[in-house]
Structures are given as C-alpha cells and as structure tokens.
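[1] The sequence isn't on hand, but the structure is:
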C-alpha cells in the first residue's frame, strides 16, 4: 500500500539541503577572505544540516523497507534534488577551503 510522504518531512529535506548549501558557500567565502576558522565552522554547520537531512531520508527508507511504500511526488523529487546538490556542493566546498588554506 502506498502513502504520501509527510509534507513536513519533505519541506525539512528541502530546508536542510538549502541550508547546507548556503553554509558551504559561506565557508568558501570565508576561506577566500583568509578566515579559515570561520570556513571550518561553516563546513561543520553544513555537515550538521546534512545529518538532519540524512536522518529524515533514513526514516523514509526504513518505512519503505517495512513495506510502507512512499508515493513519489514532484515535491519529493525536488527535495531529493536539493539534497543531492547540497552533498555535492559541500564536498566541493571542503576541497576549496582546503585549497585556500594551503595558499595562505
């Protein structure tokens, strides 16, 4: 039996992904200015947002594994897109922060 994913869960995924990406971008900006301390703090903040997203995804995957199939909506696809982009951006930001640190 299919059920729709909770809209609040979906919105939490979108917000967590957007917040993680924003924090990662702030990390790059701080590193560019030579502020490695802030850059690393912003990367940690991005990671915390990603943990929140991961936990929400894990809950949905657990439900799916238990036979409670989630109906996939455009909003759910949008949320997953945000998460995937945030993961990629966070990984890249970590490399850029490291590079700026080596250049200083």
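    Cool, got the structure. Since the model is a prediction, treat every value here as computed from it, not as a measurement.
[2] can we go C-alpha only for contacts and neighbour counts from here?
    Will do.
[3] All the helices of this protein, residue numbers only.
    7-32, 36-65, 74-103 (DSSP state H).
[4] relative to helix 7-32, how tilted is the second one?
    Right, the one you point to is helix 36-65. Helix 36-65 runs at 160 degrees relative to helix 7-32, counting by axes from the mean of the first three to the mean of the last three CA atoms, to 10 degrees.
[5] What residues sit buried inside helix 36-65?
    36, 38-50, 52-54, 56-57, 60 (16 or more other CA atoms under 10 Å).
[6] just so I know, which of the helices of the chain lies nearest residue 1?
    helix 36-65 (10.3 Å; CA to CA).
[7] Check it against this one:
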C-alpha cells in the first residue's frame, strides 16, 4: 500500500493512488451491500443476523472512511492531489454508502418495533 502521507508526483505513485482509491470503492460497496443484506434479514425477522451484517458493514465503512481521511489529510486543502473521475466516483460511493447505512439502521429498528 502506498504512503498516504505523501501525495504522488510520479506515474508509479499515481497508479498506487488509483489502487488506494479502488480500495475505497470496494470497501464502500461492501459496506452498502452488507447493509442491504442486513435489511433483508430484518424483513425476515432475523435481527441477530441483521445486527451481525450491520457490524460487518460498519467495519468496511470505517476502513473506507479511514482511507478517505488520509487522502484528505495528504492534500491538506492545498490542491496537491489531482482530481480524477475515479476519485470522484470513490467519494460518491463512500457518501452513498454512509447514507444507505444510516437509513437502513432506521429501517431495521422500525422492523424490530413492528415485529415486537
């Protein structure tokens, strides 16, 4: 993995950054997929499985968020990082995954109340 404390200057480093960004997309997507799977379990009344999946979703999202934080810290608001379509896509993935988790958490709680 590349050193996120230093923003890439060379083509090799730019490719390493792209790998990191792809990891951000993968972790975000995994978090969202697990959250939707948890909702499916909650709809079926299996709240223990839903909780386990939401915990896994949180861990994947935390990993993605950590990468995002390092990228932002590395740029320090100075515009050192070249913005690419893949980077924008990764940010979009992360934000939609965060929103999905928040809403799905609420939906699972509603399902629990309805089934009680």
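    That came through, no problem. Keep in mind that this is a model prediction, so the values were computed, not measured.
[8] and the helices of the first structure as a markdown table, adding distance to residue 1 of the first structure?
    Formatted as a markdown table, the helices of the first structure follow (distance: least, CA to CA, whole Å):
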| stretch | distance to residue 1 of the first structure |
| --- | --- |
| helix 7-32 | 18 |
| helix 36-65 | 10 |
| helix 74-103 | 18 |
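[9] how near is the residue nearest the centre of the second structure to residue 11 of the second structure?
    By CA atoms, centre = their mean, the second structure has its centre lying nearest to residue 28, at 2.7 Å. To residue 11 of the second structure, residue 28 of the second structure is 26 Å away according to CA to CA, to the nearest Å.
[10] returning to what we had before: what does the residue nearest to the centre of the second structure align to in the first structure?
    By TM-score structural alignment, residue 28 of the second structure lines up with residue 17 in the first structure.
[11] Without its sequence neighbours, what residue ends up closest to that match?
    residue 83 (4.7 Å; CA to CA, 6 or more residues apart in numbering).
[12] counterpart of stretch 81-95 of the first structure in the second structure, which residues?
    The alignment places stretch 81-95 of the first structure over residues 92-106 of the second structure (TM-score structural alignment).
[13] Quick one: average offset of the matching stretch versus the first structure, please.
    After superposition onto the first structure, stretch 92-106 of the second structure sits on average 0.5 Å from its aligned residues (mean CA distance after the TM-score superposition for the first structure).
[14] likewise stretch 57-65 of the second structure?
    Superposed on the first structure, stretch 57-65 of the second structure shows a mean distance of 0.6 Å to its aligned residues (mean CA distance after the TM-score superposition for the first structure).
[15] So what touches that stretch?
    Contacts of stretch 57-65 of the second structure with the rest of the structure, by CA atoms under 8 Å, 6 or more residues apart in numbering, involve 23-25, 27-28, 30-35, 94, 97-98, 101.
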